[in-house]
Every structure is written in structure tokens, then in C-alpha cells.
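>>> From the sequence below, what's the structure:
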Amino acid sequence: MAHSHSHTPASDSNSNSKRLLAAFVVTATFMVLEVIGGLISGSLALLADAGHMLTDAAALLFAFLAVYFARRPPNNQQTFGWLRLTTLAAFINAIALVLITVLIVYEAFVRFYHPQPIAGKTMMVIAVAGLFANILAFWILHRGSEEKNMNVRAAALHVLGDLLGSVGAIIAALVILWTGWTPVDPILSVLVSCLVLRSAWRLLKESVNELLEGAPKALDIAALKRNLSRSIPEVRDVHHVHIWLVGEKPVMTLHVQVIPPHDHDALLGRIHHFLEHEYHVEHATVQMEYQPCSGPDCHLYQSTPDAHHHHHH
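So this is what the prediction gives:
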């Protein structure tokens, strides 16, 4: 058995937490302004958007705390550290987004049948200001490694939903100012909700897969077994392969049946090198065996026959 490890640079999570905190400050500050504007103008749309921003601010704070906890070192109890906390935060975020969307759609139907008077000018001013606040928050979150971090992505999705909400509010305010037709407000809010729901659903699927110890979607285990036995002639069979994600880092264990090597460590090094360079698996535990797999569940893990083609010469 052997291990190989490496860790994400701290600077990455450091910039993530700084960006999340900055976006939180922008969102929370504007949310307060929006509540005041909504109360002055009597616009329910603005108050509803302020509610949306409240959940955003909570999501950003949550994501910030999760990134902060993820930096804490592993210990004897939490052997992987607190990396999974970020996945849990993304999962809760996604559920919150789905619930908010359902509430917005319900409210929109009520408003469609019972239109409310709306102060178009005030709504317009606040909606434009909201758009700028959201663009600023989105820009802060998008400068850097957000593709790698599910949490920063979850936070950016919240802000993007808000940004679309602001655009919708501006269009609605324009229509109300020009024509006085108030049902445009709920109609646009439903369209925006559909976009938010799509993103939330994707995020929910990703985080659930990670929480259920699922293999990364992009990784084909059958192909990995074939490629490993093709690339390293001494490898006869690969079985008991388990791969899962911890805070978006792949972790892997596998049993490898090999021809007894002259140099055990060199062969092990080649297997690790293959996993790291071909599949970006930096943390792998490899058990090398000289006998064929002989357990009741071996057939579940056997490589496909064509993986052995170079052993039959």
C-alpha cells in the first residue's frame, strides 16, 4: 500500500474567501437600501427583490464560512479536514434557490390575477442601482478560480439570479412607466425564475453526487482500468476501484494484480504517475497483489477482457 498526496495552494482559498466577503458586503448593503426604497415607493416587487437579496447575502456569508472552515487542517477526527463543508453549503444553497424560485412563481400568479399599484419611477431608480450592485458582486466573484470551487460558483449563481432579477425589474418598470400595464411584473419574474431554477438544479445534482460519494461525472472507471493495464505491461488486472470527491478533490483506492516486479517501489511510482498525469488523481492508495482476485465480488470489478490483450502473447 502506498499514498501520494498534494494540496491546493492556500492562496486559492484565500482569494476565494476575500472575494466572497467583498460580495457579501456589497449585497448586504444594497439589500438595506432596497428595503427602504420598497417601503417608500410601496413597491412589492422591490421588497420581493430585497427578500431575494437577503437569501443572497446569507448564501455568500455561508459560502465564506465554508471556505474558511475548509482551510482548517485535518486532524485525527476529521482526517480529510473540513473540505466537505463546502459541498454541504452548496447543497443547502441549491435547495434554498429552488424554494425561493417556487415562492416567486407562486407570488407572480397571485399578482397576475390581483394586480397591485406600482410606483414606476422609484422602482426604476432602485432597479438600476440594484443592477449595478449585482454586476459589482458578480464581477468580484468571477475574478479567479470560481470554476474550481463549487461554493464560489453557488454564490455566483445566487448573484446572477439577482442580476437577471434586476434586469427584469428595469424592463417591468419601463413597461409600467410607458403603458401602465402592471401584469408585466409577475410575467418577467416567472421567466427569471426559470433560469435560476435550471442553474439551481445543476448545482443540486453536483453536490448530491459528491455527498453520496459518487465518482466524478467526467471519469470513466472502466476506461481507467483498461488504460492502466495497457500503459503498464506488468499490470494484469485492476479491481476494487473506489473513487470519490472530497471538496472537489478526487480520492482513490484500488487493487492492482501485477507480475511480481524486480523493483516494487518503481512500479508503484509508475502507477501513481499514471493516475496523476492521466486522471489528475493526486491522492491514491494502491494495493499491489501477485495473485488473481479471489473474492465473491471480484467479478464486479474485473477489467474487461480486451484489457489483457498484451498478456496473451
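
>>> use CA for all of it now, contacts and neighbours both
Will do.

>>> Which positions within whichever helix or strand N93 is part of qualify as buried?
In this structure, N93 sits in helix 84-113 according to DSSP states H and E. Residues 84-94, 96-98, 100-102, 104-105, 108, 111 are the ones in helix 84-113 that count as buried (16 or more other CA atoms under 10 Å).

>>> And for stretch 42-52?
42-52.

>>> and for comparison, fold this next one:
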Amino acid sequence: MDTSTHGGVEQYNAKLMVTFCLTLVLFLIEVIGGFVSHSLALLSDAAHVLTDLLSTALTWYALKQTQKPANRGMTFGYHRASVIAAFGNTGTLILLSFWILGEAIVRLFQPEPIAFSTMIGAAGIGLLINLIIVFLLTRGEANLNIRSAILHFIGDAAASIGVITGAIVIHLTDWYPIDPILSVMIAFLLSWNARKILKEAIHILMEGVPKEIDPLDVIEELKTIEGIRDVHDLHIWGVSDEHVAMTCHLVIQPTMTIEKAQHTLDGATELLRSKFNIGHPTLQLETESHPHHEGLLHGENAADPPHAEID
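Next comes the predicted model:
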């Protein structure tokens, strides 16, 4: 689904509203269950669910912001709001993992008895709710913002499975250290899941080249258009994970007519849109005699790096 369309936005708004309500119910269940059962793993997961509540609200807010039109103060619009939300969501996951790790270390040296039925019951409800939420949010395509929210709930589902497993082990063996050990595993799971999206969000905020685009390929394709002799001062960056912008100078033949130059410009714009999904290209036409300062990439220097790696 393309969330840039009105129908897509409304559909995701409804999904996020349902997600928020289900997450609130889950938070209350796990907090009560964690205190009653004395389970750190369950309370750790409840703390994570609290960040899910915040991230869901942030995701919804960012989705609304991206639909606001561009204006004199924000000429690119508000598309970066979704990237900032993804950055915030994954950042809270990493901070939360450190908190859980600290609490787990304390509990390793001071284990507490666990109420089996309460622990497994709350975790079972949590698993069911998280699976419903993941199912809702994964229907159709999702931008970076939605994907970061999905990661939150996948992590919750995995954590619930861990808590259920721990409750069974404690019930069968009376080995209570499994509870903080599971908390440590949950912490590592959260931080690992957040790492990739956090790197992608940072890459966009640093105006890096989208990983699916090789600037050298862009240069070579543009030079196949009749009348374009060279390309320089090329800059490509993601406004968001769905919108790509680009600027460059196209060197054309000095004898080219205005009509032919316009035709060349139209052909270059269409090529960038169709082949590279660059929706906002800004192209400057000039002749070889026009002085210019080279940017990072240009058409004659094959030694330039193709693009920054973010994987």
C-alpha cells in the first residue's frame, strides 16, 4: 500500500488506533501480572510495551505530518517526520535494552520466586495481542516509520514467547535465574532489531544516497541520452525512505537549440523517474565552456565511490 495516498493514510490511521488500544490493554495486563508474579522478565516486557504506546502515538503523528503540503518554510514538505519518528522509536528500544540489562544483573544475584500461572497467563495474552498487531501492520507496503513500529511488536511477541518458556522452565525445575537470563536475551533482541532501522534513519538524516541507487549508474544512463556529453556536480539524497531528490549539471552541445535542450531535459527527467525512482530531480543545463566547481561525483572520475554503504 502506498501510504502517500489519502486512502492509504486513512487505513493506517485506523490500524494505528486499534494498535494503540490493544497495546494499552497489554501494558496493563503485563504490569499487573508482573507485580503479582514477581517476574522481572514480564515487567521488562511491560516496560517495552510502554515504549510501544509512545512509539505508536509518534508513528501516527508522523504519518499525519507527512501529509501536510510543502510551504515557504518547509519547501520539501514534512516527509522527514516519518524518519525522525523511526529514529526516536529505535532509539528508545536501545535505551530500554540497557535498562533491562541492568535490572537483570541485579535479579541474578537476588532471585525471587515466580507465580507460574500468573506469569504464563499474562505472557500468553501478550503474545496473542502482539501477533494480532503485527498481522494488522504488515498488511501491505510500509515506510520506514511503520516498519520501525512493526519491529517493536515483533520484539514484544518474541519476548512473550521467552517469558512463556521461562515460566515453564521455572515451574518444572524451580530454577529462578532463568527469569533474569531471559530478560538479558530480551534486551539483546530489542537492540539487535533496532540496529538496522536506526542506521537507515541516520543515513537518511545525513542525506546519504539511497542504498538501491548507484550514482555512477545514474551518470552512465544520463550520458546515453542524445545531446548529453557529461554529468557533474551530482547529488542524490533521500528526503525520506519513499522520496528521493537529486541535483546535477548536464553538459550539452553548445549548438543545441532551446527546443532540443528542453526535449533533452524532459528525457533525462523521465529516465530518472522511471529507472531510479528519483521523483524530484533538479537538472541544470550548461555547455562545456561554462565554469563549474566539481562536486563529489562527476561523469569523468571513475575513482569516485559509487555510494555510501549502510548495511
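
>>> picking up where we left off before, how about the buried residues of stretch 42-52 of the first structure in JSON lines, adding secondary structure and distance to V246 of the first structure?
Shown next, in JSON lines, are those (DSSP: H, G, I helix; E, B strand; the rest coil; distance: CA to CA, whole Å):
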{"residue": "G42", "secondary structure": "coil", "distance to V246 of the first structure": "47"}
{"residue": "S43", "secondary structure": "coil", "distance to V246 of the first structure": "45"}
{"residue": "L44", "secondary structure": "helix", "distance to V246 of the first structure": "42"}
{"residue": "A45", "secondary structure": "helix", "distance to V246 of the first structure": "40"}
{"residue": "L46", "secondary structure": "helix", "distance to V246 of the first structure": "40"}
{"residue": "L47", "secondary structure": "helix", "distance to V246 of the first structure": "39"}
{"residue": "A48", "secondary structure": "helix", "distance to V246 of the first structure": "36"}
{"residue": "D49", "secondary structure": "helix", "distance to V246 of the first structure": "35"}
{"residue": "A50", "secondary structure": "helix", "distance to V246 of the first structure": "34"}
{"residue": "G51", "secondary structure": "helix", "distance to V246 of the first structure": "33"}
{"residue": "H52", "secondary structure": "helix", "distance to V246 of the first structure": "30"}
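
>>> Tell me which residue of the second structure is furthest from the middle?
Outermost residue of the second structure with respect to the C-alpha centroid, by CA atoms, centre = their mean, is T255; its distance is 47.5 Å.

>>> Which one of the buried residues of stretch 42-52 of the first structure is nearest to N75 of the first structure?
Within the buried residues of stretch 42-52 of the first structure, distances to N75 of the first structure taken as CA to CA reach their minimum at H52, with 37.9 Å.

>>> Does the closest one touch I100 like I think?
Yes - H52 of the first structure lies in contact with I100 (CA atoms under 8 Å); the separation is 7.4 Å.

>>> that older thread, including distance to F132 of the first structure, could the buried residues of stretch 42-52 of the first structure go into JSON lines?
Below are the buried residues of stretch 42-52 of the first structure laid out as JSON lines (distance: CA to CA, whole Å):
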{"residue": "G42", "distance to F132 of the first structure": "22"}
{"residue": "S43", "distance to F132 of the first structure": "19"}
{"residue": "L44", "distance to F132 of the first structure": "20"}
{"residue": "A45", "distance to F132 of the first structure": "18"}
{"residue": "L46", "distance to F132 of the first structure": "15"}
{"residue": "L47", "distance to F132 of the first structure": "18"}
{"residue": "A48", "distance to F132 of the first structure": "18"}
{"residue": "D49", "distance to F132 of the first structure": "14"}
{"residue": "A50", "distance to F132 of the first structure": "15"}
{"residue": "G51", "distance to F132 of the first structure": "18"}
{"residue": "H52", "distance to F132 of the first structure": "16"}
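
>>> how about the helices of the stretch 1-150 of the first structure, start to end?
10-41, 44-70, 84-113, 120-142, 150-179 (DSSP state H, counting those that start in this stretch).

>>> mean per-residue distance, the helix or strand that comes right after the last one to the second structure?
Put plainly, it is helix 150-179 of the first structure. Next along the chain after helix 150-179 of the first structure, taking DSSP H and E as the criterion, comes helix 184-211. Averaged over the aligned pairs, helix 184-211 of the first structure sits 1.6 Å from the second structure after superposition, using mean CA distance after the TM-score superposition for the first structure.

>>> Mind checking which residue lies nearest the centre of the first structure?
Of all residues in the first structure, the one closest to the mean position by CA atoms, centre = their mean is M150, 2.7 Å from it.

>>> So what's the residue count around the corresponding residue of the second structure for N14 of the first structure?
Using TM-score structural alignment as the criterion, N14 of the first structure maps onto E10 of the second structure. Counted with other CA atoms under 10 Å, the neighbours of E10 of the second structure add up to 14.

>>> Name the single longest strand found in the first structure.
Taking DSSP state E as the criterion, the first structure has its longest strand at strand 235-246.

>>> give me the stretch of the second structure that that one matches.
Under TM-score structural alignment, the match for strand 235-246 of the first structure is residues 228-239.

>>> wait, isn't V152 of the first structure in contact with A23?
No - using CA under 8 Å, V152 of the first structure is not in contact with A23; the gap is 10.4 Å.

>>> anything in contact with each of these two?
The contact sets of V152 of the first structure and A23 overlap at L141 (CA atoms under 8 Å, 6 or more residues apart in numbering).

>>> quick one: the counterpart of I170 of the first structure in the second structure and I32 of the second structure, what's the gap?
Correspondence of I170 of the first structure to the second structure, assessed by TM-score structural alignment: I164. Distance, I164 of the second structure to I32 of the second structure, by CA to CA, to the nearest Å: 16 Å.
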